[in-house]
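K.L.:
compute the structure for the input listed below.
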Amino acid sequence: MNQVIQLLKSHRSIRKFTDETIPEAWIEDVIKAGQAASTSSFLQTYSVISITDSDRKAQLAELTSNPYVATCSHFLVFCANVERLALAGEMHQTPFQGNNLELFLMASLDTALMAQNVMVAAESLGLGGVYIGGIRNQIAQVSELLQLPQFIYPVFGMCLGYPDHEPELKPRLPLAAVYHKERYQLTPSEEQELLAQYDKVVQAYYTKRTGGKRTDTWTESVMGYVKKPSRTHLREYLEKQGFRFD
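P.N.:
Down below sits the predicted model:
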């Protein structure tokens, strides 16, 4: 196994950080590594906002309901940005007609690819981090705080810092559940059997990690995400930011 694969397979979400501050040169370097990620049609539809001010981090910690946002060295907000394309259109007297579902998906995916490069680059330097989807909990307030213009929206945040704990690796789904050859190969009953096996692994993991305080399975834990709609305010917010989905 080479070092890159070993690093990728050793990823853990880090939520506790020391008080040490990451050098700004390192942050700039991992952002450059992020820019090296694949980008659809060379559009590069992303922007990153780095937050180090303690008061601003505290505000974002409250808005995201994540206290560790306030304790990390750098809190990065990854934004999908198609405003840049609209501005390019103005430079060439071309009307901007890209505020559609396809471009929204492209920008969101570009941002995720870029962010994952940043995370891996940071981990290669001995840093740790965790993604913060809670940036979308109160997305309008976050946008106002960060002064985001039209055609830009925050996709997620990322805490980065020096790790102050060493959590165990969280077990992933078995390879047979996610990897197929030539066609999708699992019947619903076969996939449920794999999930039942995985449930036992995850239950053992949670039981050990929490000393028996948490004993739910994977399928039980995901019910919170599928039994009711989540963040239903997003469409209205995105439309106010100029995105269209027709």
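K.L.:
okay, CA-based contacts and neighbour counts for the rest of this
P.N.:
OK.
K.L.:
residues in contact with Pro154?
P.N.:
By CA atoms under 8 Å, 6 or more residues apart in numbering, the residues touching Pro154 are Val77, Phe78, Cys79, Ala80, Ile135, Arg136, Ile139, Ser143.
K.L.:
make it 10 Å
P.N.:
Taking CA atoms under 10 Å, 6 or more residues apart in numbering, we find Pro154 in contact with 46-49, 77-81, 108, 111, 133, 135-136, 139-140, 142-143, 146, 148.
K.L.:
could you measure from it over to Asn137?
P.N.:
Pro154 sits 11 Å away from Asn137, taking CA to CA, to the nearest Å as the criterion.
K.L.:
what's the answer for Ser143, then?
P.N.:
11 Å.
K.L.:
cool, and Pro95?
P.N.:
Remark: distance between Pro95 and Asn137 (CA to CA) = 33 Å.
K.L.:
likewise for Met91?
P.N.:
Between Met91 and Asn137 the computed distance is 35 Å (CA to CA).
K.L.:
neighbour count for these two, which is higher?
P.N.:
It is Asn137, of Met91 and Asn137, that has more neighbours when counted by other CA atoms under 10 Å, with 17 against 9.
K.L.:
Leu234 is in contact with the more buried one, correct?
P.N.:
Yes. Using CA atoms under 10 Å, Asn137 is in contact with Leu234, at 8.8 Å.
K.L.:
beyond the strand ranked longest in the chain, next helix or strand please.
P.N.:
The longest strand of the chain (DSSP state E) is strand 152-161. Remark: after strand 152-161, the chain's next helix or strand is helix 175-178, criterion DSSP states H and E.
K.L.:
buried stuff in that following helix?
P.N.:
By neighbour count with 16 or more other CA atoms under 10 Å, helix 175-178 contains the buried residues Ala177.
K.L.:
residues in contact with it?
P.N.:
Under the criterion CA under 10 Å, 6+ apart, residues Tyr184, Gln185, Leu186, Glu190, Glu191, Gln192, Glu193, Leu194, Leu195, Tyr198 lie in contact with helix 175-178.
K.L.:
can you list those residues in a markdown table and add neighbour count?
P.N.:
Shown next, in a markdown table, are the contacts of helix 175-178 (neighbours: other CA atoms under 10 Å):
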| residue | neighbour count |
| --- | --- |
| Tyr184 | 9 |
| Gln185 | 13 |
| Leu186 | 14 |
| Glu190 | 12 |
| Glu191 | 15 |
| Gln192 | 14 |
| Glu193 | 13 |
| Leu194 | 17 |
| Leu195 | 18 |
| Tyr198 | 20 |
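K.L.:
in helices, which of the residues you listed fall?
P.N.:
Glu190, Glu191, Gln192, Glu193, Leu194, Leu195, Tyr198 (DSSP state H).
K.L.:
to check against the first, give me the structure of this:
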Amino acid sequence: MNPTIDLLRNHRSIRKYKEAALPEAHTEAIISSAQMASTSSNVQAYSIIGVTDSALKKELAQLAGNQAYVEQCGLFLVFCADLHKLKGATEQHGQTFHHNTESFIVATVDAALAAQNAAVAAESLGYGICYIGGIRNKPQEVCEALSLPELVYPVFGMCVGVPDQEPSYRPRLPMQAVYHQNAYNAEQVAQGIQQYDDTMYKYYQERTNGQTLTTWSKGIADKYAKPGRAHIMPFLKARGYRFE
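P.N.:
Now for the predicted structure:
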């Protein structure tokens, strides 16, 4: 259709990288692209930590669940929700900084929007990327490793580097399970999930030579039948966030 849409539709998560650093010009292009993402009221409530130090990448890889590709990639980016800078700007003018759940959402969404811009920019330069939610496995240790101040928390990481694999395309939910016109349609979603289960059953079967016989909804059930990362709320409150 056009190069931008083709790029977006050809996204793959890359989990194996060649040992190659990114040229500074490419890093700057990726970060400056991230900065141009939409941001609520121009508050820009996020910060990005670029990690190139081998020892630090190794430490973060371990904290994220021993994900080797965090250590392999040429550049590891940690996207952080950042109310610390807003607090500083407010106090600079002699005013008291007030924040709540809405502020937390704004900062988290701002970080995510910037990250997706960075991902598209990186892929347009020929790099592979992979989001790393495992950075929240041990978030306090990540904060300490990166010297993050109060009111800053790591939302997720992102591997960026030269791909050393060509993974297959993973099908997505049919559009009817995602896009609704004028009103939410639960029946349409249920039908889409049933269709997607059939698609993913065949995908897993072919990808694993018959070793994995499951569906998308079964994977979701297994994941959400038990609590995940229950430590996050106490961690966020300890970082100074207020939920009210």
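K.L.:
could I get the TM-score for this pair?
P.N.:
The TM-score (TM-score structural alignment, normalised by the length of the second structure) is 0.97; 243 aligned residues with a CA RMSD of 1.0 Å.
K.L.:
can you tell me the closest non-neighbouring residue to Leu101 of the first structure?
P.N.:
Leaving aside its chain neighbours, Leu101 of the first structure sits nearest to Phe245 (4.7 Å; criterion: CA to CA, 6 or more residues apart in numbering).
K.L.:
does the one you found touch Glu236 like I think?
P.N.:
No. With contact defined as CA under 10 Å, Phe245 of the first structure does not reach Glu236; the gap is 11.1 Å.
K.L.:
the longest strand of the first structure vs the second structure, average distance?
P.N.:
In the superposition with the second structure, the average deviation recorded for strand 152-161 of the first structure is 0.3 Å (mean CA distance after the TM-score superposition for the first structure).
K.L.:
mind listing the helices for the first structure?
P.N.:
For the first structure, applying DSSP H gives helices covering 3-9, 24-35, 54-64, 83-91, 101-124, 139-146, 175-178, 188-210, 218-221, 223-226, 234-240.
K.L.:
so Thr18 of the first structure sits against Gly161, correct?
P.N.:
Yes. Using CA under 10 Å, Thr18 of the first structure is in contact with Gly161, at 7.2 Å.
K.L.:
what about those two, which has more around it?
P.N.:
A count of neighbours by other CA under 10 Å puts Gly161 above the other of Thr18 of the first structure and Gly161, at 27 against 13.
K.L.:
so the more buried one touches Gly129, yeah?
P.N.:
Yes. Between Gly161 of the first structure and Gly129 there is a contact at 6.4 Å, judged by CA under 10 Å.
K.L.:
which neighbours do the two have in common?
P.N.:
The contact sets of Gly161 of the first structure and Gly129 overlap at Ile14, Arg15, Lys16, Phe17, Cys72, Ser73, His74, Phe75, Ala122, Glu123 (CA under 10 Å, 6+ apart).
K.L.:
turn those into CSV, including distance to Asn100 of the first structure and neighbour count.
P.N.:
Below are these laid out as CSV (distance: CA to CA, whole Å; neighbours: other CA atoms under 10 Å):
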residue, distance to Asn100 of the first structure, neighbour count
Ile14, 35, 22
Arg15, 36, 24
Lys16, 39, 23
Phe17, 40, 21
Cys72, 35, 30
Ser73, 36, 24
His74, 32, 25
Phe75, 29, 28
Ala122, 33, 22
Glu123, 35, 21
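K.L.:
between these, which sits nearest Gln241 of the first structure?
P.N.:
The closest of those to Gln241 of the first structure turns out to be Phe75 (CA to CA; 22.8 Å).
K.L.:
contacting residues around the counterpart of Tyr127 of the second structure in the first structure?
P.N.:
When the first structure is aligned by TM-score structural alignment, Tyr127 of the second structure is paired with Leu127. Listed by CA under 10 Å, 6+ apart, the contact set of Leu127 of the first structure reads Ile14, Phe17, Ile22, Met119, Val120, Ala121, Leu160, Gly161, Tyr162, Pro163.
K.L.:
from those, list just the buried residues.
P.N.:
Members of the contacts of Leu127 of the first structure classed as buried by 16+ other CA under 10 Å are Ile14, Phe17, Met119, Val120, Ala121, Leu160, Gly161, Tyr162, Pro163.
K.L.:
related to what we said a few turns ago, now for whatever residue of the second structure lines up with the residue nearest to Leu101 of the first structure, how many residues are close by?
P.N.:
Aligned by TM-score structural alignment, Phe245 of the first structure pairs with Phe243 of the second structure. Neighbour count of Phe243 of the second structure, defined by other CA under 10 Å: 13.
K.L.:
Phe243 of the second structure touches Ser103, doesn't it?
P.N.:
Yes. Counting by CA under 10 Å, Phe243 of the second structure does reach Ser103; the two are 9.1 Å apart.
K.L.:
next one: Ser217 of the second structure from Gln194 of the second structure, what distance?
P.N.:
Taking CA to CA, one finds Ser217 of the second structure at 8 Å from Gln194 of the second structure.
K.L.:
oh, I was asking about Ser47 of the second structure
P.N.:
Ser47 of the second structure is 40 Å from Gln194 of the second structure, where distance means CA to CA.
K.L.:
so between the two, which is more surrounded?
P.N.:
Ser47 (23 against 16).
K.L.:
from the ones in helices among the contacts of helix 175-178 of the first structure, pick the one nearest Met223 of the first structure.
P.N.:
Compare each of these with Met223 of the first structure using CA to CA and the shortest gap goes to Leu195, at 13.5 Å.
K.L.:
how about that closest one: what's its closest non-neighbour residue?
P.N.:
In space, Leu195 of the first structure is closest to Thr219, 7.4 Å off (CA to CA, 6+ apart).
K.L.:
and whatever residue of the second structure lines up with that neighbour, what does it touch?
P.N.:
Matched by TM-score structural alignment, Thr219 of the first structure corresponds to Ser217 in the second structure. Contacts for Ser217 of the second structure were tallied using CA under 10 Å, 6+ apart; they are Ile193, Gln194, Tyr196, Asp197, Met200, Lys223.
K.L.:
got it, and Leu213 of the second structure?
P.N.:
Contact partners of Leu213 of the second structure, counting by CA under 10 Å, 6+ apart, are Met200, Tyr201, Lys202, Tyr203, Tyr204, Gln205, Glu206.
K.L.:
got a ChimeraX select line for the buried ones in the contacts of Pro154 of the first structure?
P.N.:
Buried residues among these (16+ other CA under 10 Å), as a ChimeraX selection:
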select :46,47,48,77,78,79,80,81,108,111,135,136,139,140,142,143,148
